[in-house]
Every structure is written in C-alpha cells, then in structure tokens.
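Novice: Output the structure for:
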Amino acid sequence: MTDTRRLTVQRTIDAPPAAVFDVLSNPHRHPELDGSGFVRSLDQGDRLQETGQVFRMNMAGDHMGGDYQTDNVVTGLDPNHLIAWQTAPAGQEPPGWEWLWELEAKGTDATTATLTYDWSKVSDPELLAKISFPLVPQSALEESLGALAAAVAR
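Specialist: Got it, this is the predicted structure:
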C-alpha cells in the first residue's frame, strides 16, 4: 500500500511474534535487516525496551555525502506487537520521518509483519527540497521484510 507520504509493506513470517520482536528490538541486528543498504552498524545503544530510548547507527549513502550517523528515538514500543522510531542526523531532533513495525500473530507459529516508512510529519521546506521522499523505495522495504524472515529463521 502506498500513499503520498508513507509506504507500507507486509509479509507473513514463519515464527511467533516474540521471535520476530526479539530480532527487531536488538539494534545490533538492524544492519542485516536493512534493505536500503544505508545501515552499517550500531554505534551505541542497547536492546530497545521503552519509548524515548535513543540508539545511534553508523550509516553510509550518497544522499549524505558518504558516511554519517543517525540518532533514532523510540516512539512506540509494545512488546511482540509494535516497535517504532524516528530518525535524525546524529545530535539533531528528528525532522519527522518514522519507521514502524507492527506484528500480528497468525496462529502460534506465524506472524504478519507490517513495515511502514512514514514521512508525513516532515514539514521543513528546506529538507523537503533537499531529500526526494521516499528516500527508501518500496522494494527496499520488501527486502527488509525478507531479511527479517531470514534473520528470525537463524
């Protein structure tokens, strides 16, 4: 599903929500889940356990002139059901885009995972002129879901 300010993809993963959430809540695992190719490694942070928690990622991309870091502020967390964060250049306030993972049990051994990339709260005209949203295409989100399924299977 797409609209003009968010992309959403969905996939059924052959694992219970607790196993899927265990991978998503560990920022050390995020590089292996990233379909965009921007995420390199965790710089600092612990397992995601509460809203307001911040984790810093090492990133790379031409859109930022090479290597850079992001601070990610957890905006939603409901164990085994939901995890979300807003991303910002390191040391800055989030400008309004958010990553949202929603998990729904399908029986005892499967989970419908929904990934939404939402930039609807970005209002800075300079940022909107600089970044052509969506920076991450729908195909990269689909790759992230495939990577999540593979990571949970390990």
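Novice: only C-alpha atoms for contact and neighbour calcs from this point on.
Specialist: Noted.
Novice: buried residues in the longest helix anywhere in the chain?
Specialist: Across the chain, the helix with the greatest residue count (assigned by DSSP state H) is helix 138-153. By neighbour count with 16 or more other CA atoms under 10 Å, helix 138-153 contains the buried residues 138, 141-149, 151-152.
Novice: now the helices for this protein?
Specialist: If DSSP H is used as the criterion, the helices of the chain fall at 17-24, 30-33, 125-130, 138-153.
Novice: possible to save the ones you listed as CSV with distance to residue 85?
Specialist: Rendered in CSV, the data for these read as follows (distance: least, CA to CA, whole Å):
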stretch, distance to residue 85
helix 17-24, 11
helix 30-33, 13
helix 125-130, 19
helix 138-153, 15
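Novice: wait, which of these is closest to residue 53?
Specialist: If you check each of the helices of the chain against residue 53 by CA to CA, helix 17-24 wins as the nearest, at 14.4 Å.
Novice: What are the neighbouring residues in contact with residue 106?
Specialist: Contacts were defined as CA atoms under 8 Å, 6 or more residues apart in numbering; by that measure residue 106 touches 16, 112.
Novice: hang on, the earlier thing: between the helices of the chain, which one is nearest to residue 70?
Specialist: For those, distance to residue 70 was read as CA to CA. The smallest value, 12.9 Å, belongs to helix 30-33.
Novice: Could you also give me the structure for this next sequence, so I can compare it with the first?
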Amino acid sequence: MSDTEVPRVVSASRDIAAGAAEIFELIADPAHQPRWDGNDNLANAEAGQRVRRLGDIFTTTLTNGGVRANYVVEFTEARRIAWTPSIAGERPFGQLWRWELEPLDDTRTRVTHTYDWSRLTDPHRLERARATTPEKLQASLDRLAELAERR
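Specialist: Predicted coordinates:
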C-alpha cells in the first residue's frame, strides 16, 4: 500500500461498562496510560500530571527511553481530550491522539479513540505512524475497558 493509500486518520470505538467520569480519569491521568497503551509504546508517566484544562502539558517516557512532551489541544472534562506529542522544547510532530466519551447511561459509555497523522511531515516518523492501525487503537480500548470495568 502506498503512502497515498494509507489512511492518515484511524479510529476505533467500543462500549465500556463504566461511567464516563471513571473512564476519563484513566485517560486524563498520564500515570495510568502505560497500563492501557495498545501500541506498547509507553513505559512510564510520572504521577501528579492529571490533565485539567486545555493547554496543559504532560510528559511520558517511551519504551525506547525517549521522553515526550504532550500538549493538550482539546479538553472537555469527562467527554473529550486530545494531545499532540513532541520532544520537550520542540514543535509538535504533527500527530494528534484523541479520546471522545459518549455516556450511553450511568454505567455504560461509548469511547472512540482516534489517531490523526495527517499533519505529520517528519519522514523519520512515517513508518511508526503507518503502523498505528485501528487494531492498535482497539487494543488500547480493550485494555482500558478491562481496567475501567474492574473499578
């Protein structure tokens, strides 16, 4: 498949048997993210970085030892969060990670996870971007559901 045929925006959705606020807490607190990351790319995120508003920045350490600063560009408590990663002190790479939560009732929530790399221009990051498929996003959703449904 050529680069023009590879979708640059991929997403996956799942209904999770937990309330939106409970699920959002697992997403908005980066310390939880390595537990549900379906890309197996996150090694660690320090505690105390819970995202509370648009413009917040949190850092994560990757499994390869790299450190990412993540800039929150969309935020509605318990409903929507999105961030763009970069190397600390540099401009974001052009990728966007988004989570949208739609309460179905008090105990069930439809969660949609989207990866948008349509603005990515760094040729060194294209292979990794192409490898982030809907199946990887679904793996994150499945792991997130397992954690949220146990709470």
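Novice: any idea how far residue 120 of structure 1 is from the closest residue to residue 20 of structure 1 other than its chain neighbours?
Specialist: Counting by CA to CA, 6 or more residues apart in numbering, the nearest residue to residue 20 of structure 1 once its immediate chain neighbours are dropped is residue 152, at 6.0 Å. Plainly put, residue 152 of structure 1 is 30 Å away from residue 120 of structure 1 if you go by CA to CA, to the nearest Å.
Novice: any idea how far residue 76 of structure 1 is from the residue nearest the centre of structure 1?
Specialist: Compute the mean C-alpha point of structure 1, and by CA atoms, centre = their mean the closest residue is residue 99, 4.3 Å away. Here the criterion is CA to CA. By it, residue 99 of structure 1 lies 10 Å from residue 76 of structure 1.
Novice: Kindly report the same for residue 96 of structure 1.
Specialist: From residue 96 of structure 1 over to residue 76 of structure 1 (counting by CA to CA), the distance is 14 Å.
Novice: Kindly report the same for residue 90 of structure 1.
Specialist: As defined by CA to CA, residue 90 of structure 1 lies at a distance of 20 Å from residue 76 of structure 1.
Novice: the more surrounded of these two?
Specialist: Each of residue 90 of structure 1 and residue 76 has its neighbours counted (other CA atoms under 10 Å); residue 76 has more, 19 against 16.
Novice: how about the more buried one, what's its partner in structure 2?
Specialist: When structure 2 is aligned by TM-score structural alignment, residue 76 of structure 1 is paired with residue 74.
Novice: Repeat that for residue 57 of structure 1.
Specialist: Under the alignment (TM-score structural alignment), residue 57 of structure 1 pairs with residue 60 of structure 2.
Novice: cool, and residue 141 of structure 1?
Specialist: Aligning on TM-score structural alignment places residue 141 of structure 1 opposite residue 137 in structure 2.
Novice: Over to residue 11 of structure 1?
Specialist: Superposed on structure 2 with TM-score structural alignment, residue 11 of structure 1 falls opposite residue 14.
Novice: separation between its match and residue 145 of structure 2?
Specialist: The span separating residue 14 of structure 2 from residue 145 of structure 2 equals 8 Å under the rule CA to CA.
Novice: what do you get for residue 43 of structure 2?
Specialist: Relative to residue 145 of structure 2, residue 43 of structure 2 is positioned 20 Å away (criterion: CA to CA).
Novice: Likewise for residue 125 of structure 2?
Specialist: Using CA to CA, one obtains 29 Å as the distance from residue 125 of structure 2 to residue 145 of structure 2.
Novice: swap in residue 11 of structure 2?
Specialist: Residue 11 of structure 2 is 16 Å from residue 145 of structure 2, where distance means CA to CA.
Novice: ok, back up a step: and the match of residue 11 of structure 1, how many neighbours?
Specialist: 15.
Novice: For it, give me its contacts.
Specialist: Taking CA under 8 Å, 6+ apart as the criterion, residue 14 of structure 2 is in contact with 110-112, 138, 141-142.
Novice: relative to helix 17-24, how tilted is the longest strand seen in structure 1?
Specialist: With residue count as the measure and DSSP state E as the assignment, structure 1 has strand 66-78 as its longest strand. Between the axis of strand 66-78 of structure 1 and that of helix 17-24 there is an angle of 150 degrees, by axes from the mean of the first three to the mean of the last three CA atoms, to 10 degrees.
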